[in-house]
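Asks: sequence isn't available, so here's the structure alone:
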């Protein structure tokens, strides 16, 4: 565990530890997806992470996946995000923006349009809109113009992120959203250049990565992946061939990191981690919320080939997670009723060690 808290190179940066705050949608936005001021406090509280990765951020209105998800495609949104990243930097932190298009995991109630996807394959499940939970609709297959426009949306969003001070960007290619939908044969039934065989199905993800890298530099770009993860009605029977091919192309672009989601095909992630030539980030999952279990998960991920370890709910409930793990202090219990919408409660009011009296230990979650 000594290396967990040692400085580590990461592209042009040096991180003070190997702990990454995983992207987590928290819903503290206006109706149009502009970050609320409380977001700056939330992220700044967690600036002790080696790297903070923002919640998934949409580069256009039609990219939106659920109510109160955050965006970056207007000047007002850019000003609000600039306050967030400035707050993190003032605390000595480093922050990447994650960019995500939801694809078919969306609904017209969110943006007035039929959701876009590689093919007209409806997702099983219900959408999170402002009122109710309607079924996902059948999406509209993207035209070549739609694809080109979407690639440019990612590139423009990355360019804006760099201009307002983000240290880099992560492309969301996981969890059943648009890039993942292009990768999987179950959701990509196209017969044109963006479908068919593996070379066709990885093409869109590679085009997005190339365009984003051209804007901010490849060493400042990563991609999050979830091979074999069934979330959002996904199926990938040929994943053992698809992902090595994708990583080969991303490596040629010189991307700085890949980030694997917990719940992915574990054996394949081990193989891919050894294939990738630069930084591997592995999400360690939630598991029991206690210090020993969290450190054990980190140890397993390091043995599986990770260079950096990302944690979600552990960082959500513990703004000072690196210090708690370093000192083996207890972890706070999280508050699920306040995960996705609300104000400061269950968001910026989790205690840190300096707020805890010596005779009043932090609350350890039951499990």
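Replies: Yes, it's here. Small disclaimer: the values here were computed from a predicted structure and weren't measured.

Asks: CA only for contacts and neighbour counts going forward, please
Replies: OK.

Asks: wait, residue 171 touches residue 59, no?
Replies: No: if you go by Cα atoms under 8 Å, residue 171 and residue 59 don't touch, sitting 11.0 Å apart.

Asks: next one for the comparison:
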């Protein structure tokens, strides 16, 4: 069996190890979703990851409701992103952009209009806004004649990601966001070709990935799914046939890799008793399979690879306080801890002020 520290081919991208950096929302862009200079340092510090998957990045104002998150739909955003991949590449790293449409998980005060979703539903709880937390609003269903426009939004964001220098893209289809709202039956009540049957509910996901792959190439296209358990109010009554069908469709497209966020009963965030579906998905998806959620040790990650269910593991929160995480995992050094209060704050504290192992030791 390969080691966590062995190289792996992820489509067109040669990764020197199997320790990927998972997408992590950090809120350091400006109000126009334009990346800021501090983000160059942040990503460059983490260039030793086998592959960096960027923080979730909006494909449009309609789809981006998280305060101070970055986008990829304007020229100004593209120009501001360019130093990030350039610096990561100069440091020997690889980085792809995660493309994000939040669907109903936004507030009109941020996006300037009513949220959209698969159906007229609302998430329980409150949305993050520039004016503090506000109750989620009922979304309106996307109409059939809006779907081509949505696909073009994904295509433009993909084109812009490549123009900014990213090595590829990942479609965010997990965690209760727009594509997940179409996939799962407690949020999708449509009676057209995008609702009802499993085949219909995976249709938009497949069309988005096909459109993105037509721009970036399938070998530079990946996707993230969250197949087991509730996520931000989105769930499914029978997830296995749904996500096995989704994985089979993705395999037919020939994407670079599939990432699965799979929390368990002991998870820090999104814990669930719903069995993990990666073994079933492994039977129909023949490309590299990347597992994510609450991996913090070499032993746990290596065990997933040894079982043959994973080809690589993406680490999330450990990368916040450990910019040189692969070196720390290889050496067995203790991991530093981050503080939640700085995860989404605006400045360098808790963002670029964590020292690498050698500096910390000195």
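Replies: Here it is on my side, so go on. Just so it is clear, the model here is predicted, and its values are computed rather than measured.

Asks: for the stretch 1-150 of the first structure, which segments count as helices?
Replies: In the stretch 1-150 of the first structure, the helices defined using DSSP state H, counting those that start in this stretch lie at 38-45, 75-90, 108-111, 144-163.

Asks: turn these into TSV, including distance to residue 215 of the first structure and mean neighbour count.
Replies: TSV is the format used below for the helices of the stretch 1-150 of the first structure (distance: least, Cα to Cα, whole Å; neighbours: other Cα atoms under 10 Å):
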stretch	distance to residue 215 of the first structure	mean neighbour count
helix 38-45	25	21
helix 75-90	17	19
helix 108-111	27	18
helix 144-163	6	19
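
Asks: switch the ones you listed over to JSON lines; also include distance to residue 233 of the first structure.
Replies: Output for the helices of the stretch 1-150 of the first structure, formatted as JSON lines (distance: least, Cα to Cα, whole Å):
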{"stretch": "helix 38-45", "distance to residue 233 of the first structure": "31"}
{"stretch": "helix 75-90", "distance to residue 233 of the first structure": "31"}
{"stretch": "helix 108-111", "distance to residue 233 of the first structure": "19"}
{"stretch": "helix 144-163", "distance to residue 233 of the first structure": "22"}
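
Asks: which among the ones you listed is found nearest to residue 347 of the first structure?
Replies: helix 38-45 (6.7 Å; Cα to Cα).

Asks: that closest one to helix 75-90, inter-axis angle?
Replies: Taking axes from the mean of the first three to the mean of the last three Cα atoms, to 10 degrees, one finds helix 38-45 of the first structure and helix 75-90 inclined to each other by 20 degrees.

Asks: how big's the offset between helix 38-45 of the first structure and the second structure?
Replies: After superposition onto the second structure, helix 38-45 of the first structure sits on average 0.3 Å from its aligned residues (mean Cα distance after the TM-score superposition for the first structure).

Asks: how far away from the center of its chain is that helix?
Replies: Centroid displacement of helix 38-45 of the first structure relative to its chain, using Cα atoms, centre = their mean, to the nearest Å, is 17 Å.

Asks: other SSEs contacting it?
Replies: Identification of packing neighbours for helix 38-45 of the first structure by 3 or more Cα pairs under 8 Å, 6 or more residues apart in numbering; DSSP states H and E yields helix 75-90.

Asks: if we can go back for a sec, identify the contacts common to residue 171 and residue 59 of the first structure.
Replies: Shared contacts of residue 171 of the first structure and residue 59 (Cα atoms under 8 Å, 6 or more residues apart in numbering): 99-100.

Asks: okay, helices next: where are they in the stretch 151-300 of the second structure?
Replies: Remark: helices assigned in the stretch 151-300 of the second structure by DSSP H, counting those that start in this stretch are 178-183, 198-201, 203-216, 239-253, 278-282, 298-306.

Asks: show me what the last one is in contact with.
Replies: For helix 298-306 of the second structure, the surrounding residues in contact (Cα under 8 Å, 6+ apart) are 1-4, 295, 310-313, 329-330.

Asks: buried ones among those?
Replies: For these, a neighbour count by 16 or more other Cα atoms under 10 Å gives the buried set as 3-4, 295, 310-313, 329.

Asks: which ones among the residues you listed are found in strands?
Replies: 312-313 (DSSP state E).

Asks: got a list of what the nearest residue in space to residue 78 of the first structure that is not next to it in sequence touches?
Replies: Closest residue in space to residue 78 of the first structure, ignoring its immediate chain neighbours: residue 72 at 6.1 Å, by Cα to Cα, 6 or more residues apart in numbering. Applying Cα under 8 Å, 6+ apart, we find residue 72 of the first structure in contact with 34, 57-60, 78, 81, 157.
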